[in-house]
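Enquirer: The sequence isn't on hand, but the structure is:
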């Protein structure tokens, strides 16, 4: 499940899935979904998911599988967003309109804004490490199908000219230099 609303929780901790551990926790973190403030909560970076649990309401929380997050970055520019935060863009499926034409769906955006912005780099590093452990399986399939693994795209071997080992071959060049 790419995005889960209200993941199971045990107080301030998420209930973990098989082989999942908490790698990093950042309390007092606001979550904005498409610029709408969801509240303040605890952000857990686990080995499988990014999980935000509201501190204000035990019925509010989100768990996002890493492959569903297409972009993540530190956002410090206050002209782009009012708080320094970890910015995440989520993957969407293209929509098909009435005429059968594909339309791009709006990209959902998340902003995780810690009360202490000095912890953003630490959060980003932890998030990046855990995201790298969970690549998007669709990307791997695309790589395999476009890699030309059948060998049909391999051309002729290169022919390279290699000079003979002949120390005397350039002796007359020195004589020409002396004439100048």
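Expert: That came through, no problem. Source: prediction; values computed, not measured.

Enquirer: okay, CA-based contacts and neighbour counts for the rest of this
Expert: Will do.

Enquirer: what's the burial count for residue 9?
Expert: Neighbourhood size, residue 9 [other Cα atoms under 10 Å]: 14.

Enquirer: Let's verify residue 57: helix, strand, or coil?
Expert: Secondary structure state of residue 57, per DSSP: H, G, I helix; E, B strand; the rest coil, is coil.

Enquirer: do you know how far it is from residue 3?
Expert: 19 Å (Cα to Cα, to the nearest Å).

Enquirer: Burial check on residue 77, number of neighbours?
Expert: 11.

Enquirer: separation between it and residue 29?
Expert: Relative to residue 29, residue 77 is positioned 18 Å away (Cα to Cα).

Enquirer: show me what contacts the nearest residue to residue 6 once chain neighbours are set aside?
Expert: Nearest residue to residue 6 in three dimensions, chain neighbours excluded: residue 61, at 4.5 Å (Cα to Cα, 6 or more residues apart in numbering). Contacts for residue 61 (Cα atoms under 8 Å, 6 or more residues apart in numbering) come out as 5-7, 51-54.

Enquirer: Switch those residues over to CSV, and while doing so, append secondary structure, neighbour count and distance to residue 147 to every line.
Expert: Shown next, in CSV, are the contacts of residue 61 (DSSP: H, G, I helix; E, B strand; the rest coil; neighbours: other Cα atoms under 10 Å; distance: Cα to Cα, whole Å):
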residue, secondary structure, neighbour count, distance to residue 147
5, strand, 14, 37
6, coil, 17, 40
7, coil, 18, 38
51, strand, 24, 35
52, strand, 30, 37
53, strand, 31, 41
54, strand, 23, 44
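
Enquirer: of these, closest to residue 70?
Expert: Distances from residue 70 to these, taken as Cα to Cα, are shortest for residue 51 (16.1 Å).

Enquirer: what about versus this one:
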């Protein structure tokens, strides 16, 4: 959950970290976390609002360290630090015409249990299908955060967030007693994929995430999202070639 800060977080470069750990230190806890990305002229907004950031947000410096995501505004001291398990989703979005492209994040602001406390157990129907009512019962408070920055900085921030988040798996990953193996070897026949039928539509965030995934995926030949259109163009080109060959092979009569 969001915690206010009034000064930059502690951090260290990868090179300095390597130098400090080249010999066993007296305490690893005393070594600051590695910073993966630092970006100035970043604008942060929250929905619902947090600490007066408002719809226009505040501009300042973003710090992506391996410990947490932090931000310190240029014109005030109302910064924040955010642990990675609280970021349940992050994706590149280009839907905001006013402020430009951003890294969109969904934040889980539910109270985090103590490290020594037992994990909550939520009873769910164990039939392999997703049941929306299960999430409604949990009633988890959510907040949206948008990190507005220039186009050239979107990918570095997104990749840095992804790397650091992978170092901090959510403490709720083990809820429901599901082991890692059960998640890996789940039966795909029980999945209920999004099909767009019955008036279903992806949200703006879903479209942005899908567009980003499609831009970085390398599809096997004939299996991409535009495979049908590509096949149709290829067939049309082959037909034109065949027709040209047939015209050239026709006998010439009276010099015609």
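Expert: Structure received. All figures in this text were calculated on a predicted structure; none of them were measured in a lab.

Enquirer: Can you tell me what residue 79 of the second structure aligns to in the first structure?
Expert: Residue 79 of the second structure maps onto residue 61 of the first structure when the alignment is built from TM-score structural alignment.

Enquirer: residue ranges of the helices in the first structure, please?
Expert: Applying DSSP state H to the first structure gives helices spanning 120-132, 137-146, 171-179.

Enquirer: Out of these, which gets nearest to residue 87 of the first structure?
Expert: It is, among the helices of the first structure and with distance given as Cα to Cα, helix 120-132, at 9.6 Å.

Enquirer: okay, that closest one sits on what stretch of the second structure?
Expert: The alignment of helix 120-132 of the first structure onto the second structure (TM-score structural alignment) spans residues 154-166.

Enquirer: Touching the matching stretch from outside, list them.
Expert: Under Cα under 8 Å, 6+ apart, the answer for stretch 154-166 of the second structure is 36-37, 64-68, 84-85, 90-92, 101-103.

Enquirer: When residue 57 and residue 3 of the first structure are compared, which one has more neighbours?
Expert: More crowded of residue 57 of the first structure and residue 3, by other Cα under 10 Å: residue 3, with 17 against 11.

Enquirer: Enumerate every residue touching the more buried one.
Expert: Taking Cα under 8 Å, 6+ apart as the test, what residue 3 of the first structure contacts is 62-65, 68.

Enquirer: at 6 Å what do you get?
Expert: 63-64 (Cα atoms under 6 Å, 6 or more residues apart in numbering).

Enquirer: separation between it and residue 40 of the first structure?
Expert: For residue 3 of the first structure, the distance to residue 40 of the first structure - Cα to Cα - is 19 Å.

Enquirer: Equivalent analysis for residue 142 of the first structure, please.
Expert: For residue 142 of the first structure relative to residue 40 of the first structure (Cα to Cα), the value is 38 Å.

Enquirer: Looking only at neighbour counts, state which of the two leads.
Expert: When neighbours are counted by other Cα under 10 Å, residue 142 of the first structure and residue 40 differ, and residue 40 comes out ahead with 22 against 10.

Enquirer: Residue in the second structure paired with that one?
Expert: Aligned partner of residue 40 of the first structure by TM-score structural alignment: residue 59.

Enquirer: Not counting residues beside it along the chain, what's closest to that match?
Expert: Nearest to residue 59 of the second structure is residue 43, by Cα to Cα, 6+ apart, at 4.2 Å.

Enquirer: residue in the first structure matching the one you found?
Expert: Match for residue 43 of the second structure (TM-score structural alignment): residue 30.

Enquirer: which ones are touching its match?
Expert: Here residue 30 of the first structure is in contact with 39-40, 112-113 (Cα under 6 Å, 6+ apart).

Enquirer: Highest neighbour count among these?
Expert: Most surrounded of the contacts of residue 30 of the first structure: other Cα under 10 Å gives residue 112, at 25 neighbours.

Enquirer: which residues does it contact?
Expert: Residue 112 of the first structure neighbours (Cα under 6 Å, 6+ apart): 30-31, 85-86.

Enquirer: mind listing what the spatially most central residue of the first structure touches?
Expert: Residue closest to the mean C-alpha point of the first structure, counted by Cα atoms, centre = their mean, is residue 71 at 4.9 Å. Contacts for residue 71 of the first structure (Cα under 6 Å, 6+ apart) come out as 88-89.

Enquirer: Equivalent analysis for the one 3 residues further on, please.
Expert: Contact analysis of residue 74 of the first structure by Cα under 6 Å, 6+ apart lists 85-87.

Enquirer: One more: residue 94 of the first structure?
Expert: Residue 94 of the first structure sits next to 103-105 when contact means Cα under 6 Å, 6+ apart.

Enquirer: Run a quick neighbour tally on the closest residue to it other than its chain neighbours.
Expert: Sequence neighbours aside, residue 104 is the residue nearest to residue 94 of the first structure in space, at 4.9 Å (criterion: Cα to Cα, 6+ apart). When counting by other Cα under 10 Å, one arrives at 11 neighbours for residue 104 of the first structure.
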